[in-house]
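Asks: sequence unknown, structure follows:
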């Protein structure tokens, strides 16, 4: 077992006679998971043609694509026309050079079939098709050297162009069909060359192969090629904490408690039913910490050695997966299922083509809900962007470590630095940002600075998005043991596990919704303020608070109200006597608490209700409102005040029933609404109580208090219930929607529309408002004027420190 993660000097797995650029220790860092399914292709072994037209460099033109900087750094290419290995000086050389200049560059305007990220790379300029690092290798290579490269085809699939509602299978078929069409002629041409080990990939249409410098340069001149990379090496970077291997323990690790995962388990959410994948060094699936949660069907892929059974000959992948789904107190989501793909060899390094194969397997065969990536590379910074984007289009949540190159700024690395990845930094047990954790901001270039890729309007190059424990993290290692490791490699699995918990509660959550739940509800250590920032992102992961802000899942939201009659508070009243009846309720859920007086009556009686203003007087105040009622039968009568009024904090509002009847008893009732006794206690006529004195009736009768509520617990005394503004609960159809609200007095308000994750979508009103009823409209657009998607939204009204919400369903 290897736990040091040291970089190697050359690409693992290269055949004799091939050349791979040596990996730079500072060039490749960390992150983690993926799956892929590749289309098998035969090995091609054919002789080259007699005449080879080499690629020539064309001077860089303008443009703002992310590869513009690469153009300026590319060395000049020597032009050679090879025929039988000898240099020819003739008119043919002139023709060859002219053809080379014409074929080596691609006018973007004529290439409407390019996917968006590829077009971005080539926008407004004729970009050289060979990566600078590959140019260096080719210049130093012998003519018969075989060099491993990856070809990115001109034609690429665009999943966003598919009809709405296209399912997972339809998207996979489209990706594979486009790749087959894009690669058909290229593969046919390669069959006529000495190219070896040709492999076709489809999640992003690319071809991996080994070929001589001449074949590679000629390949780059084809019009159906976008660009060619060397098959560079990715090396993980992490640190083993000092000390011996650790024994198993039954206690929860500090990092698991820190992110409040156990509180989620107590609430019934541990990731059950969710599949998490990682691309790493492999996983020892038989480790006791995993408890049989590895999905044995389509749950393993080995791009390094081709073994059919899971294993981990390094330890990094097992440790990362333990922090995600491990039991024995080491994992955030111990109820989740996991799968794994191996792209890193025993020495912690792997060719980029191995990662490409794993991505295909994850998309086509593994199909996880979440993909955690504890690896990364600063080579060819947009190299992984299309993979991430297509996996997200398939509905997979992508989590990535941002690297261990801190504390300097602008050190975060892809794929964790991409705006379409939940990038994760590392914190310590004291909530300090780890010194080694890479920092933002992300590069100020496409696609990072294109707001169309941002998960929220204020992302704006802030990286990481969230931080999580990543120092002195105890987790599983091969052999059944445990070990402490440091790195953002250790932090990202915590976020992947937290995402599994959120998806268990609501499987319809999108990638951006999960990101915003973590960002909006993160813990924010005081030492890192203000937030967000390029050290912590939006804060440190708080799994429980994020979970509490997840709705109940898709579909319409319904409210169940339970009506409870509290009969034990009934009192008897003698002629001319007084009474005071009270109950204290403490709501533990969102609820309506309505206290009132329930009276009996029959037909042929007159009733009259009064509401008095209370000012801590010894007698009731003046009548505020009254309604006459002559009843025949049973029913409810509600008393609405024309002009609501405020009451002192310790005062009572008194509801007085007066009856005139002709015969018998009479049932009936009144819903007290806000006009109810709100502080209780027996009236002491001779003491110093400032309670409202209430006058008796002329008859013997029974009275009982009724309370209608949802989710309340009973205590002994009634406390004053403050006046609250009222807000209606609309259901919106296409077109403007209206919301009405009533304020009991003047004050500042904040009225906005929020989506199901709690994120503010539109501000409708903010500032001082007079008392009374108010109406405003929402045209179903966000603060940027863009129409919102169909779904459930919530009006949230805050006034004088009180908050009410109302649901709105948008059907576009």
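Replies: All right, it came through fine. Keep in mind the model is a prediction, meaning the values are calculated, not measured.
Asks: rest of the way, CA atoms for contacts and neighbours
Replies: Will do.
Asks: buried set for stretch 336-347?
Replies: Neighbour-count burial for stretch 336-347, with 16 or more other Cα atoms under 10 Å as criterion, is recorded at 336, 337, 338, 339, 340, 341, 342, 343, 344, 345, 346, 347.
Asks: how long is it end to end?
Replies: Criterion Cα to Cα, to the nearest Å; first-to-last residue distance in stretch 336-347 is 29 Å.
Asks: can you check stretch 406-420 too?
Replies: From the first residue to the last, stretch 406-420 extends over 22 Å; the measure is Cα to Cα.
Asks: show me what contacts residue 726?
Replies: Applying Cα atoms under 8 Å, 6 or more residues apart in numbering, one finds that residue 726 lies in contact with 741, 742, 743, 804.
Asks: out of those, who has the most neighbours?
Replies: Neighbour counts for the contacts of residue 726 were taken using other Cα atoms under 10 Å; the highest belongs to residue 743, which has 21 neighbours.
Asks: that residue contacts residue 772, correct?
Replies: Yes. When contacts are counted by Cα atoms under 8 Å, residue 743 is listed as touching residue 772 (5.1 Å).
Asks: these two touch, right, residue 594 and residue 705?
Replies: No. Counting by Cα under 8 Å, residue 594 stays clear of residue 705, with 10.3 Å between them.
Asks: more neighbours: these two, which one.
Replies: Just comparing residue 594 and residue 705: by other Cα under 10 Å the higher neighbour count belongs to residue 705, 19 against 16.
Asks: mind checking the SS state of the more buried one?
Replies: The three-state label given to residue 705 by DSSP: H, G, I helix; E, B strand; the rest coil is strand.
Asks: same for the longest helix seen in the chain, what does it pack against?
Replies: For the chain, the helix that runs over the most residues, judged by DSSP state H, is helix 168-190. Packing partners of helix 168-190 (3 or more Cα pairs under 8 Å, 6 or more residues apart in numbering; DSSP states H and E): strand 206-211.
Asks: for the helix or strand following the strand it packs on, packing partners?
Replies: Using DSSP states H and E, the helix or strand that follows strand 206-211 in sequence is helix 213-220. Counting contacts by 3+ Cα pairs under 8 Å, 6+ apart, helix 213-220 packs against strand 225-230.
Asks: mark which of the contacts of residue 726 are part of strands, please.
Replies: Per DSSP state E, strands hold the following members of the contacts of residue 726: 741, 742, 743, 804.
Asks: could I get these as CSV with distance to residue 490?
Replies: Supplementary listing: the ones in strands among the contacts of residue 726 in CSV, determined by distance: Cα to Cα, whole Å:
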residue, distance to residue 490
741, 49
742, 51
743, 51
804, 41
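Asks: just these now: which is nearest residue 93?
Replies: The nearest member of these to residue 93, counting by Cα to Cα, is residue 804 at 79.3 Å.
Asks: what about that closest one, distance to residue 350?
Replies: According to Cα to Cα, residue 804 and residue 350 sit 54 Å apart.
Asks: returning to that earlier point: so which of the contacts of residue 726 would you say is closest to residue 390?
Replies: Of all the contacts of residue 726, the one with the least separation from residue 390 (Cα to Cα) is residue 804, at 39.8 Å.
Asks: and here is the other one:
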């Protein structure tokens, strides 16, 4: 999580932009607004919107009772209030959007109002490349080498070609060497759902909820199942090698992206509210939307991430796959670009940044915080099988799994404590902090 956040009120967006329009590459708006309310005075903000911005019907959703959230978010005549988050997704006529923004600016109980955007799953189809030697480019600083020498780690992890027992990713982060399993720790994976009948995953899935109208939590895409498997695939899968970081973690699966891999901010917020209410210690978001150079992080997600931290929940998100290294490095995607959300970069087997992995070229939240295996990652697939995928989406659940291990190791740790332990435990790399943050993720 980056520093530099200033708690200021932010309002704006395209008040006259039609629903579904696009401004710039990858910027797709739904026509609705996400409004952040003062948690101690939510009704004043809602009443101001009702009286001046034409917001007629507001339906209240409590996180633990979110079964109807998907249907409500699809209704054009309804605005949805997520009471526990202090947030609302507001339907407003095009001719009222300017009024909504000016009302929000004048009403003290409204903290922020921003246009709702579309978000997407972020796997990539990586081109084939020649096999690379598994030999991390660690720093040679004497104090670092005293703790973990290259020789020690190489000997402990084995070569990348030896994946008979553990995937290269688990070896790289030393998950194959820890006795921790994430036992009893709840991790929410908000994604395209999960194959609830996969023999490897049946045992770890504790709760499910779909926030996509007309689609059950069953994963028709594959992205969500892969991410769930990386977080908590079993110690002894049906088919080796082992690929799950925290094999005894309890997984909450929120389907916030459709089987086509897309969703909107409102669905993400609904999933976050549900996950926090269910006691998730970690929320894993392998999703996002691109931002432009110099673009500020979304204030709504930042405030919600801070509120989540206060309640003991850490949010981790994919940095995005828009780059084409070395010539083109693009900014960390939203919502990973929020200062209070952990932004995860992807690494190849050579422990160098994957060509597609975005970089920390935007300040004030747009930094990379940590790097994890994200290229050629094997995990579960719908239908009871397995598949190899690449992307910062694949790196993110590695981090979520390690956070579960840290939470198991110290059940009394605050969310801030978990983040500090995660970053301080990372192994420094020779690549720029812009690309790898604190360094290579390491299991405790």
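Replies: Now that the structure is in, tell me what you want to look at. Not measured: the values here are computed from a predicted model.
Asks: so after superposing, what's the score?
Replies: Structural agreement between the two chains, given as a TM-score (TM-score structural alignment, normalised by the length of the second structure), stands at 0.74; 364 aligned residues with a Cα RMSD of 3.1 Å.
Asks: residue 404 of the second structure -> the first structure?
Replies: Alignment of residue 404 of the second structure against the first structure is given by TM-score structural alignment, with residue 500 as its counterpart.
Asks: quick one: residues contacting that match.
Replies: Going by Cα under 8 Å, 6+ apart, the list of residues near residue 500 of the first structure reads 270, 271, 272, 274, 275, 276, 333, 336, 369, 370.
Asks: helix or strand for it, which one?
Replies: Element membership of residue 500 of the first structure, judged by DSSP H and E, is helix 488-505.
Asks: quick one: that helix to the second structure mean distance?
Replies: Between helix 488-505 of the first structure and the corresponding residues of the second structure, superposition yields a mean separation of 0.8 Å, by mean Cα distance after the TM-score superposition for the first structure.
Asks: and the closest residue to residue 702 of the first structure other than its chain neighbours, how far from residue 701 of the first structure?
Replies: The spatial neighbour of residue 702 of the first structure that comes closest, neighbours along the chain excluded (Cα to Cα, 6 or more residues apart in numbering), is residue 572 at 5.3 Å. Remark: distance between residue 572 of the first structure and residue 701 of the first structure (Cα to Cα) = 7 Å.
Asks: over to residue 313 of the first structure?
Replies: As it turns out, when the distance is counted by Cα to Cα, residue 313 of the first structure lies 85 Å from residue 701 of the first structure.
Asks: between those two, which has more neighbouring residues?
Replies: With neighbours defined as other Cα under 10 Å, residue 313 of the first structure and residue 701 compare such that residue 313 has more, 21 against 14.
Asks: which SS class is the aligned partner of the more buried one in the second structure?
Replies: Under the alignment (TM-score structural alignment), residue 313 of the first structure pairs with residue 220 of the second structure. For residue 220 of the second structure, the assignment made with three-state DSSP gives coil.
Asks: thought residue 220 of the second structure was touching residue 381?
Replies: No. Contact between residue 220 of the second structure and residue 381 fails when scored by Cα under 8 Å: they sit 10.1 Å apart.
Asks: from the buried residues of stretch 336-347 of the first structure, which is closest to residue 510 of the first structure?
Replies: Looking at those and their distance to residue 510 of the first structure, the nearest is residue 336, at 18.2 Å (Cα to Cα).
Asks: show me what the closest one lines up with in the second structure.
Replies: Applying TM-score structural alignment, one finds that residue 336 of the first structure aligns to residue 249 in the second structure.
Asks: touching, residue 114 of the second structure and residue 33? I think so.
Replies: Yes. With the criterion set as Cα under 8 Å, residue 114 of the second structure and residue 33 qualify as a contacting pair; they are 5.5 Å apart.
Asks: neighbour-wise, which of these two wins?
Replies: Taking neighbours as other Cα under 10 Å, residue 114 of the second structure and residue 33 compare with residue 33 leading, 27 against 21.
Asks: what's the match for that one in the first structure?
Replies: Across the two structures, residue 33 of the second structure finds its equivalent in residue 150 of the first structure, going by TM-score structural alignment.
Asks: gap between that match and residue 228 of the first structure?
Replies: From residue 150 of the first structure to residue 228 of the first structure the distance is 6 Å (Cα to Cα).
Asks: then residue 494 of the first structure?
Replies: The gap separating residue 494 of the first structure from residue 228 of the first structure is 36 Å, by Cα to Cα.
Asks: ok, these two, which is more surrounded?
Replies: residue 494 (34 against 25).
Asks: hang on, the earlier thing: list the contacts for the match of residue 33 of the second structure?
Replies: 206, 207, 208, 209, 228, 229, 230, 231, 353.
Asks: excluding sequence neighbours, find me the nearest residue to it.
Replies: Leaving aside its sequence neighbours, residue 150 of the first structure is closest to residue 208 (4.4 Å, by Cα to Cα, 6+ apart).
Asks: so how many other residues sit close to the one you found?
Replies: Counted with other Cα under 10 Å, the neighbours of residue 208 of the first structure add up to 25.
Asks: counterpart of it over in the second structure?
Replies: The alignment partner of residue 208 of the first structure in the second structure, by TM-score structural alignment, is residue 89.
Asks: same thing with residue 191 of the first structure?
Replies: Taking TM-score structural alignment, residue 191 of the first structure has residue 56 as its aligned residue in the second structure.
Asks: wait, its match sits on residue 50?
Replies: Yes. Taking contact to mean Cα under 8 Å, the distance of 5.8 Å between residue 56 of the second structure and residue 50 places them in contact.
Asks: re the thing from before, need the contact list for the match of residue 313 of the first structure.
Replies: Counted by Cα under 8 Å, 6+ apart, residue 220 of the second structure has contacts 192, 193, 259, 260, 382.
Asks: just flag the most distant two among those residues.
Replies: Put simply, by Cα to Cα the two of these set farthest apart are 260 and 382, 14.3 Å from each other.
Asks: ok, residue 276 of the first structure - contacts?
Replies: 336, 337, 338, 339, 368, 369, 370, 371, 372, 496, 497, 500.
Asks: mind listing what's buried in the helix or strand where it lies?
Replies: Residue 276 of the first structure belongs to strand 275-280 when elements are defined using DSSP H and E. Taking 16+ other Cα under 10 Å as the neighbour-count basis, strand 275-280 of the first structure is seen to contain the buried residues 275, 276, 277, 278, 279, 280.
Asks: that one corresponds to what range in the second structure?
Replies: Residues 186-191 of the second structure are where strand 275-280 of the first structure aligns, with TM-score structural alignment as the criterion.
Asks: also stretch 611-621 of the first structure?
Replies: Stretch 611-621 of the first structure covers no residues of the second structure once aligned (TM-score structural alignment).
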